[in-house]
Structures are given as structure tokens and as C-alpha cells.
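Peer 1: Just to be clear, the model below is a prediction. Sequence and coordinates:
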Amino acid sequence: MTKPTLFTFWAGRASPYQTLCIASWVAHGYDVVVYTADTDIKVPPGARQRPAEDVLDLGGHIHRYKNGFGAGSPSLHSNLFRYRLVERGDWWLDTDVVMLRSDLPETDFFLARQVNKNSLGIGIMRLPAQSPVIRDAIREVEAVIDKAEWGQTGPDLITRLVEKYGLAHKVYDRRTAYEIDYTEAIKLFDPDARREVEDRVASSLFVHLWNEIWNAIGFPQDLGPPEGSYLDGLVERFGSRGMFPARIPFASVRTWWDNREHRVRLARELREARSQAAPSPSFSFSYSYRTGAQG
């Protein structure tokens, strides 16, 4: 049976890690098409580049989140773009997804649960052409595109619509694609956690690298992963160590991760404190004037 074509979208400068992910799809024998608005982007050998306008023509405009987590990220645009592609019945993969095996299921429906069983991942998707789930998703994204918040147009939306149309029974187990959750993405960098990660994804089709978390902690994606880490193994398998001029020690990644955790905790405590605070006192002033009074 002919293998299906895999599609994705990329905006901006691609790091070696995006190249690594796409190269893993090609390595498993799949035809790969990368849609982009950037003419100078380099795709790995075996992948094809196509203009993004073929799917979503916005005159070069890229939708980005404006507030909160992910502010400035083109992931908002990617969500609308992916739904336009999936509406055609095609496979969609995010550019921070590594393919571990070549035996994709012969199905027109692929969504997998994340660690939170009430949430579906959208990093890897396929639904039947003209699916009502995707039809509704496109309509809802377009309605909130100027004020959308992270998650609103992605997993939360698709999870709700899959439930609405009674398709939850078709969803794949999290081990298929999201065994390593974004809350433990640091294990991908930790040499001491490599065996644990390898064991947990041994039967997985994919592993999601959670690029937005990397951005949130400030990981410089032009540099290589810590030596001996699970990511290091992926570089050896699908790329080469020559992809990077230098490596980041795990101690630095650990510090960046802890700093983000500290910032998130402080922000949560601040929100809780404000929600519990007594309302600010209100003041009213009145003035009396005497007619004819002289100053």
C-alpha cells in the first residue's frame, strides 16, 4: 500500500531541531510537504517545499497569539492552517514531532490523548475529509482569531468537538504520541533520564518535543542537546552531531527549567492573592458651595 503524504507548516527561521523532526518522517519512507511563507527556508533532503498560500492565502499575514503564554507565537496561525489541511483528509504533523516508527495506522481518523485524559493532542492529526469536527473548528477559530488565547484554538477546541460528535471512542491512547508530557519535557535533555524515556516510548509511533516549552525556558535551539540525553540519541539517529556548533550542558537546562517553574509559581501565587484580597475601599467626596461666598 502506498504510504500517505505528511503535511506541515512552518513560519520563521527553522532550527536544526525542526529539520531533525522532518528528517525523521522522511527516514521512514514518507513523502513530506512543508508549507511555508518563507522562500529561504531549508527543508531536509527528501521533503518538498510548497507556498503556504496554496492552503491559506492571507497576503503574507501570519496570525500570532497576542497575550499570555505563547504571545508572539505563530502557533495560532498553524492551528487554522492545520484545520484547513485536515479538512482535506490529509495527515498533519507539527514540526516538533519525531516519528519513531514507520507503521502509521491505515485510518482516516487519528487523534491521541495527552497525559491529561480530558485533553486531546493536535500535534498529529488526521480526520475524514469534510469532517464536521474540522468544519466547526475552522468556524470557531476564525471567530476568535484576533483575541485567542493559548489552547483555546487547539487541544481544548478539538477535545470539545470530538465529544460533541461522539467520536471519543476512536481516540488513540496517549502512549501512541504523547507519552512524554510537556510538564516533563526536561527529561528529553537529562542524560540520567534517557533510559526511562526510551522505555516509555518503546511502543510509541511519535514523541512530541514541545517546542513552546523550549522557548519558554529560553533554550537556544541553534545549540545541541546535552551529551548522552534522549535528544542526543535522536540527533544520532536522524541527523548528525555536525548539525550544531556546540552543546548545552544539562546543568544549564536544569537552571532554565527551574527558573521558569519559579516564575510560573510566583505568577500563580500572585493571582491567588489578588483573588482573595478584600475589594479596594471606595471613596466619595462631596463639596458644598455657598452662593455669593468670596474667597
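Peer 2: Alright, I've got the coordinates.
Peer 1: When you work out contacts or count neighbours from here on, use the C-alpha atoms and nothing else.
Peer 2: Will do.
Peer 1: can you give me the strands in the chain?
Peer 2: All strands of the chain, identified by DSSP state E, fall at 5-10, 31-36, 47-51, 91-93, 97-99, 110-113, 120-126, 206-208.
Peer 1: Let me have those in TSV, adding distance to residue 161 and mean neighbour count as columns.
Peer 2: Output for those, formatted as TSV (distance: least, Cα to Cα, whole Å; neighbours: other Cα atoms under 10 Å):
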stretch	distance to residue 161	mean neighbour count
strand 5-10	22	20
strand 31-36	26	20
strand 47-51	30	17
strand 91-93	18	23
strand 97-99	23	24
strand 110-113	12	22
strand 120-126	11	23
strand 206-208	23	23
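Peer 1: Use this one as the comparison:
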Amino acid sequence: MPELVFKRLDPGYPNFRSRTTIVQFSDIFRIMLMKHKQGVWLDTDVYLLKQFHPDPSKPYLARENRFRVGVSALYLPHDHPIIREFEAYVAASYPLPRWLGLRRGKLRPLYYRMTGKDITPAAIGITIFGNDGISRLARKYGIFKNAAPQENFYYWVGKEATRIYDPAYGLEPMKHPDFIGFHIHKKHKEVVSLQPGSFYMWAIDRVKSLLDAPFHDAVETIQ
């Protein structure tokens, strides 16, 4: 990716003023990987329970809720129009992508100009290249309606995401036929709870031998 993209995301580059910039770079980077046929994207905090091999000829995204899709498990064919939208942004000089809605694309930038604030992607919102951006583009290109069920990777979201630490809910997600894995969204130290009987502790126990093993041995075990 051109270095100018970093400067557009954050004028303070190489000294980033916001951690949001790093997240947004990652959002753009994963789409560029798909442009170069590098396969499916899975966030590092996705815990897989089943093999996941989406059809390489079709886009894959799963609903996070009724209104948007998640981007922690994502695949787009290399010639998909959503990728071309990102390519156009990377090649352009304007600070914000053209797919934003009225509030983030028009009203907030107008307010920033009136108050003398910098108009940067980080200032406008962390999800403009992620959940919100991909959801808008998925609707534009007619694939939102074909998104996979929420249960594929986002069985619990929002406040319910902490249920993975609660033994009262146990292994409930695994009983659903559409369940493939879980995006562990809530993982800051204030919410993590190591309670026996919870989905989280069960998941940790399954890979504990790999976590305790030297890296080389763990890789050989996985293979």
C-alpha cells in the first residue's frame, strides 16, 4: 500500500495520534490481501470449532445483527466490486471513503470544518472501513441479504458477548447447527473471568497443551 495512505489516515504519520488509525489500516490491509488472492480473513481473536472453507468464487460475510455484518470472518473474490471501492480510496486523495452515510459522510465533516478540526478517518469513526463500511457496501452490491447466519461467528454480541465467561450458559453455542466459531469481542481484563464450566474455560482447556508448549512443538501438533 502507498505510504500516502498512512498520511491520509493520520496526518501525524509516522507518529500516530490515535490507535484507531492502526485498526483502520488493518481494515484496509485485509481487503488488499483479498485483492491479491491471499484467502479468507480471520481475526486473531476468532476461536474456530469447525473447518472453515468458504466458496472461493463467492463472497462470505456473516450477520452480526439485523443491521450489519461482522468483519472478523470475511472473504471476497479478488475481482469483487467492494474491493474496487477500497482500491479507489487507496488511489485517491480525499480523506474519507465515499460510501459513508449522511451523518458520518456529510454532517460530521461539516461540523469539523466549522470548528476547525482535522477531518480524518479516525476522527469520523473506527468502523468506517470495518463493520459499518462493509455493511453499507454489502447492501450497495446486493450481498447483504445473502449474508451467513449470525450464529456462524457472532452467536453472542453486544452485552451478551460476556456470556462466554459465564458457566450458566456453558457450551450453548455448540448446540446450534450453524455455529462455526466464536469472535471473542469482549476480552479486556475487566470482563475476563476464568470460571469452570464456561465456554471460555472449556475453549482454553482444549488448547492448553499448545499454549504451554514451545512454539515449534505447538506448530507441529497443529499440523
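Peer 2: Yes, it's here. Source: prediction; values computed, not measured.
Peer 1: Next, format the strands of the first structure as JSON lines and append distance to residue 235 of the first structure.
Peer 2: Output for those, formatted as JSON lines (distance: least, Cα to Cα, whole Å):
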{"stretch": "strand 5-10", "distance to residue 235 of the first structure": "20"}
{"stretch": "strand 31-36", "distance to residue 235 of the first structure": "19"}
{"stretch": "strand 47-51", "distance to residue 235 of the first structure": "18"}
{"stretch": "strand 91-93", "distance to residue 235 of the first structure": "19"}
{"stretch": "strand 97-99", "distance to residue 235 of the first structure": "11"}
{"stretch": "strand 110-113", "distance to residue 235 of the first structure": "25"}
{"stretch": "strand 120-126", "distance to residue 235 of the first structure": "20"}
{"stretch": "strand 206-208", "distance to residue 235 of the first structure": "14"}
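Peer 1: what about stretch 139-146 of the second structure, how long is it end to end?
Peer 2: The first residue of stretch 139-146 of the second structure is 10 Å away from its last residue (Cα to Cα, to the nearest Å).
Peer 1: And that stretch, what's buried?
Peer 2: residue 144 (16 or more other Cα atoms under 10 Å).
Peer 1: Off-centre distance for it?
Peer 2: 18 Å (Cα atoms, centre = their mean, to the nearest Å).
Peer 1: now stretch 253-267 of the first structure, how far from the centre of its chain.
Peer 2: For stretch 253-267 of the first structure, the distance to the chain centre is 19 Å (Cα atoms, centre = their mean).
Peer 1: Hmm, I typed the wrong one, I wanted stretch 30-38 of the second structure.
Peer 2: Relative to its chain's centre, stretch 30-38 of the second structure lies at 14 Å (Cα atoms, centre = their mean).
Peer 1: now for the strands of the first structure, which one comes closest to residue 152 of the first structure?
Peer 2: strand 120-126 (12.2 Å; Cα to Cα).
Peer 1: packing partners for the closest one?
Peer 2: With contacts taken as 3 or more Cα pairs under 8 Å, 6 or more residues apart in numbering; DSSP states H and E, strand 120-126 of the first structure sits against strand 91-93, strand 110-113, helix 155-164.
Peer 1: matching residues in the second structure for that strand?
Peer 2: Aligned by TM-score structural alignment, strand 120-126 of the first structure falls on residues 69-75 of the second structure.
Peer 1: who does the longest helix that the second structure contains touch, helix- and strand-wise?
Peer 2: Longest helix in the second structure by number of residues, with DSSP state H as the criterion: helix 19-35. Contacts defined by 3+ Cα pairs under 8 Å, 6+ apart place helix 19-35 of the second structure against helix 3-9, helix 81-91, helix 121-124.
Peer 1: export these to CSV and tack on mean neighbour count and distance to residue 196 of the second structure?
Peer 2: Shown next, in CSV, are those (neighbours: other Cα atoms under 10 Å; distance: least, Cα to Cα, whole Å):
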stretch, mean neighbour count, distance to residue 196 of the second structure
helix 3-9, 17, 43
helix 81-91, 17, 43
helix 121-124, 20, 39
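Peer 1: So which bits of the longest helix of the second structure are buried?
Peer 2: 20, 21, 23, 24, 27, 28, 30, 31, 32, 33, 34, 35.
Peer 1: and what of stretch 174-187 of the second structure?
Peer 2: In stretch 174-187 of the second structure, counting by 16+ other Cα under 10 Å, buried: 174, 179, 180, 181, 182, 183, 184, 186.
Peer 1: what residue of the first structure takes the place of the fifth one?
Peer 2: Under the alignment (TM-score structural alignment), residue 182 of the second structure pairs with residue 207 of the first structure.
Peer 1: could you dump the buried residues of stretch 174-187 of the second structure to a markdown table with distance to residue 64 of the second structure?
Peer 2: A markdown table is the format used below for those (distance: Cα to Cα, whole Å):
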| residue | distance to residue 64 of the second structure |
| --- | --- |
| 174 | 17 |
| 179 | 13 |
| 180 | 14 |
| 181 | 13 |
| 182 | 11 |
| 183 | 10 |
| 184 | 13 |
| 186 | 14 |
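Peer 1: just curious, which of the residues you listed is nearest to residue 74 of the second structure?
Peer 2: residue 183 (12.1 Å).
Peer 1: doesn't residue 154 make contact with the closest one?
Peer 2: Yes. Under the criterion of Cα atoms under 8 Å, residue 183 of the second structure makes contact with residue 154 at 6.1 Å.
Peer 1: So for the counterpart of residue 180 of the first structure in the second structure, what's the nearest residue that isn't a sequence neighbour?
Peer 2: Under the alignment (TM-score structural alignment), residue 180 of the first structure maps onto residue 156 of the second structure. For residue 156 of the second structure, ignoring the flanking residues on the chain, the nearest one in space by Cα to Cα, 6 or more residues apart in numbering is residue 163 at 7.3 Å.
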